[in-house]
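A.B. asks: Fold the following, please.
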Amino acid sequence: MGLDKQHIRDKYRKLRAGLSDEELAQKSQQITCRVKDFISSHPELSHYHLFFPIAKQREINTFPIKDFLDSEGASVYTSRVSQHAVVMETLKLNPDTRFELDSWGIPLPLDFELVDSSGIQAIFIPLLAFDKSGNRIGFGKGYYDSFLSQLPPFVLKVGLSVFPPEYHIPSESHDIPLDYCITPENILIF
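C.D. replies: This is a model prediction of the structure:
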């Protein structure tokens, strides 16, 4: 019998909280190396959507990934929650984009171009846990599920995880699984 989503969410929040700053920095660096391998193996992709880390949630530092994508000449996008509705808007960044923290501690760009999401070819997704079938659990707000449901099915969905997969995570019909997940040690394909 699989664990329910809230139990898994709680388990991985505790595991993250238990990581020292040094461990998180090392795992972030290892994931960045795997991401570079992933990007190098997909020369057909040049439009990447990236999340930026919420420090209090102990998320992976993705700023080095942005730097690498910029150095490769890729188009880099991120999102913010719209002020008018609970949806995510797509923001196209430039290499010298500056960031500031919003009230939730989310790094938001100060300079960007508001665009539609139709140009995105791959999206790096924050998550707490994932399983061997590509099912994922985030923080439970549903922003990414809603955003992913609006993207064309060919967009590659790539999770970034500090931890290895669970055997099984319960999923529902509206859940959109990952195509890949990158951990410090591996690039998993589903």
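
A.B. asks: only C-alpha atoms for contact and neighbour calcs from this point on.
C.D. replies: OK.

A.B. asks: residue nearest the centroid of the chain?
C.D. replies: Nearest to the mean C-alpha position of the chain, counting by C-alpha atoms, centre = their mean, stands Ile125 at 2.2 Å.

A.B. asks: Quick one: list the elements packing against the lengthiest helix in the chain.
C.D. replies: Secondary structure of the chain per DSSP state H: the longest helix is helix 21-40. Judged by 3 or more C-alpha pairs under 8 Å, 6 or more residues apart in numbering; DSSP states H and E, the packing partners of helix 21-40 are helix 63-71, strand 180-182.

A.B. asks: thinking again about what came up before, which SSE is the residue nearest to the centre of the chain in?
C.D. replies: strand 122-126 (DSSP states H and E).

A.B. asks: got the angle between that strand and helix 21-40?
C.D. replies: 160 degrees (axes from the mean of the first three to the mean of the last three C-alpha atoms, to 10 degrees).

A.B. asks: Show me which parts of strand 122-126 are buried, residue by residue.
C.D. replies: Residues of strand 122-126 classed as buried by neighbour count (16 or more other C-alpha atoms under 10 Å): Ala122, Ile123, Phe124, Ile125, Pro126.

A.B. asks: In contact with the last one, which residues are there?
C.D. replies: Contact criterion C-alpha atoms under 8 Å, 6 or more residues apart in numbering gives Phe51, Glu59, Gly138, Gly159, Leu160, Ser161 as the residues in contact with Pro126.

A.B. asks: just the fourth one next, same as before
C.D. replies: With contact set as C-alpha under 8 Å, 6+ apart, Ile125 has these partners: Leu50, Phe51, Tyr144, Lys157, Val158, Gly159, Leu160.

A.B. asks: re the thing from before, just the helices and strands packed on helix 21-40: most buried one?
C.D. replies: Greatest average neighbour count among the helices and strands packed on helix 21-40 goes to strand 180-182 (a mean of 23), per mean count of other C-alpha atoms under 10 Å.

A.B. asks: name the helices or strands packed onto that one?
C.D. replies: Against strand 180-182 (3+ C-alpha pairs under 8 Å, 6+ apart) you get helix 21-40, strand 156-160, strand 187-189.

A.B. asks: want to put them side by side, so please do this one too:
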Amino acid sequence: MLSRTALAGSPPSVSPPSISPDDKLTLRRMMRTRRAALSSAQRHAASVATAKRAMRLLRASRRIAAYVPTGSELSTWPLMLHALHRGCEVYLPRVPRRGRRMSFVKWDASSDWRLGAYAIPEPDHPEIVGARSLDVVFVPLVAFDANLARLGQGGGYYDATFHFRRMRRHWHKPLLVGLAFDEQRADDLPVERWDLHLDLVITPSGIFRRPA
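C.D. replies: Now for the predicted structure:
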């Protein structure tokens, strides 16, 4: 498995204006607006560039998870299609009817589709795995900072699903990798004790890792 320091990078930061550390709602609204302001052509180019950087992680991975992009989120389709071509097993999250811990459903040529929670499409496939069975998880986000704190949509599903990662002193799989536009980087995110930190964040301009 790839080490945490193998893909270090320090691309230039693009940060929003200062904001009250307690106002997550305002921060989410502002970052979504910045993301939505990108043109379709810009979002497509950014998704392809990010996928090319992320493809390096597939060399040492058998099972990966990603997400179905909605709205103005960075698209994962180029990355997921490349992963299938390389022979990786690709899984997508299934939001539970109760609770916050997601499972992951296989996506391949035999998968059907159904509408899941929040009207997000989910593959319909008999093979379902838990979070601990994955090698790399590509995670959506609204914003991230230099410490790789993650601001999500607010549902807490990723925080709850990967809660076990916070209990470890040393890194173990799955590798948690955020995918984002450069415009989604913030100076310093407000962080609660249960908030998820990522191992890497990949943007069109480079790869960020957590400070040593």
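
A.B. asks: conserved subset of the contacts of Pro126 of structure 1 in structure 2?
C.D. replies: Among those, the contacts conserved in structure 2 (both residues aligned by TM-score structural alignment, their matches' C-alpha atoms under 8 Å) are Phe51, Glu59, Gly138, Gly159, Leu160, Ser161.

A.B. asks: ok, the third one touching Leu128?
C.D. replies: Put plainly, it is Gly138 of structure 1. Yes - Gly138 of structure 1 is within contact range of Leu128, at 5.1 Å (criterion: C-alpha atoms under 8 Å).

A.B. asks: quick one: the strands in structure 2?
C.D. replies: In structure 2, the strands defined using DSSP state E lie at 63-65, 89-94, 103-107, 112-115, 121-124, 128-129, 136-139, 143-144, 150-151, 175-179, 200-203, 206-209.

A.B. asks: how big is the angle separating the longest one from strand 103-107?
C.D. replies: Relative orientation of strand 89-94 of structure 2 with respect to strand 103-107: 130 degrees, computed using the same axes, to 10 degrees.

A.B. asks: which residue packs closest to Ile120 of structure 1, ignoring adjacent ones?
C.D. replies: Residue nearest to Ile120 of structure 1 in three dimensions, not counting chain neighbours: His47, with 5.1 Å by C-alpha to C-alpha, 6 or more residues apart in numbering.

A.B. asks: Report the contact partners of the one you found.
C.D. replies: Residues in contact with His47 of structure 1 (C-alpha under 8 Å, 6+ apart) are Ala74, Ser75, Val76, Tyr77, Gly119, Ile120, Gln121, Ala122.

A.B. asks: rerun at 6 Å
C.D. replies: Applying C-alpha atoms under 6 Å, 6 or more residues apart in numbering, we find His47 of structure 1 in contact with Ala74, Ser75, Ile120, Gln121.

A.B. asks: Let me know which of the strands of structure 2 is tucked in deepest.
C.D. replies: Using mean count of other C-alpha under 10 Å, strand 143-144 ranks as the most buried of the strands of structure 2, with a mean of 28.

A.B. asks: average offset between that strand and structure 1?
C.D. replies: Aligned to structure 1 and superposed, strand 143-144 of structure 2 gives a mean residue distance of 0.5 Å (mean C-alpha distance after the TM-score superposition for structure 1).

A.B. asks: contacts for that strand?
C.D. replies: Arg150, Leu151, Gln184, Arg185, Ala186.

A.B. asks: which residue numbers in structure 1 go with that strand?
C.D. replies: Aligned by TM-score structural alignment, strand 143-144 of structure 2 falls on residues 129-130 of structure 1.

A.B. asks: More neighbours: which of Gly138 and Leu128 of structure 1?
C.D. replies: Taking other C-alpha atoms under 10 Å, Gly138 of structure 1 and Leu128 do not tie; Leu128 has more neighbours (24 against 19).

A.B. asks: Give the aligned equivalent of the residue nearest to Ile120 of structure 1 in structure 2.
C.D. replies: Using TM-score structural alignment, His47 of structure 1 pairs with Arg63 in structure 2.

A.B. asks: Okay, that match and Leu175 of structure 2: tell me how far apart.
C.D. replies: Per C-alpha to C-alpha, to the nearest Å, Arg63 of structure 2 is found 11 Å from Leu175 of structure 2.

A.B. asks: same question, Arg101 of structure 2
C.D. replies: 17 Å.

A.B. asks: by how many degrees do the strand holding Ile125 of structure 1 and strand 156-160 diverge?
C.D. replies: Using the same axes, to 10 degrees: strand 122-126 of structure 1 against strand 156-160 is 30 degrees.

A.B. asks: mean deviation of strand 122-126 of structure 1 from structure 2?
C.D. replies: Compared with structure 2 after fitting, strand 122-126 of structure 1 deviates on average by 0.7 Å (mean C-alpha distance after the TM-score superposition for structure 1).

A.B. asks: Good, wrapping up.
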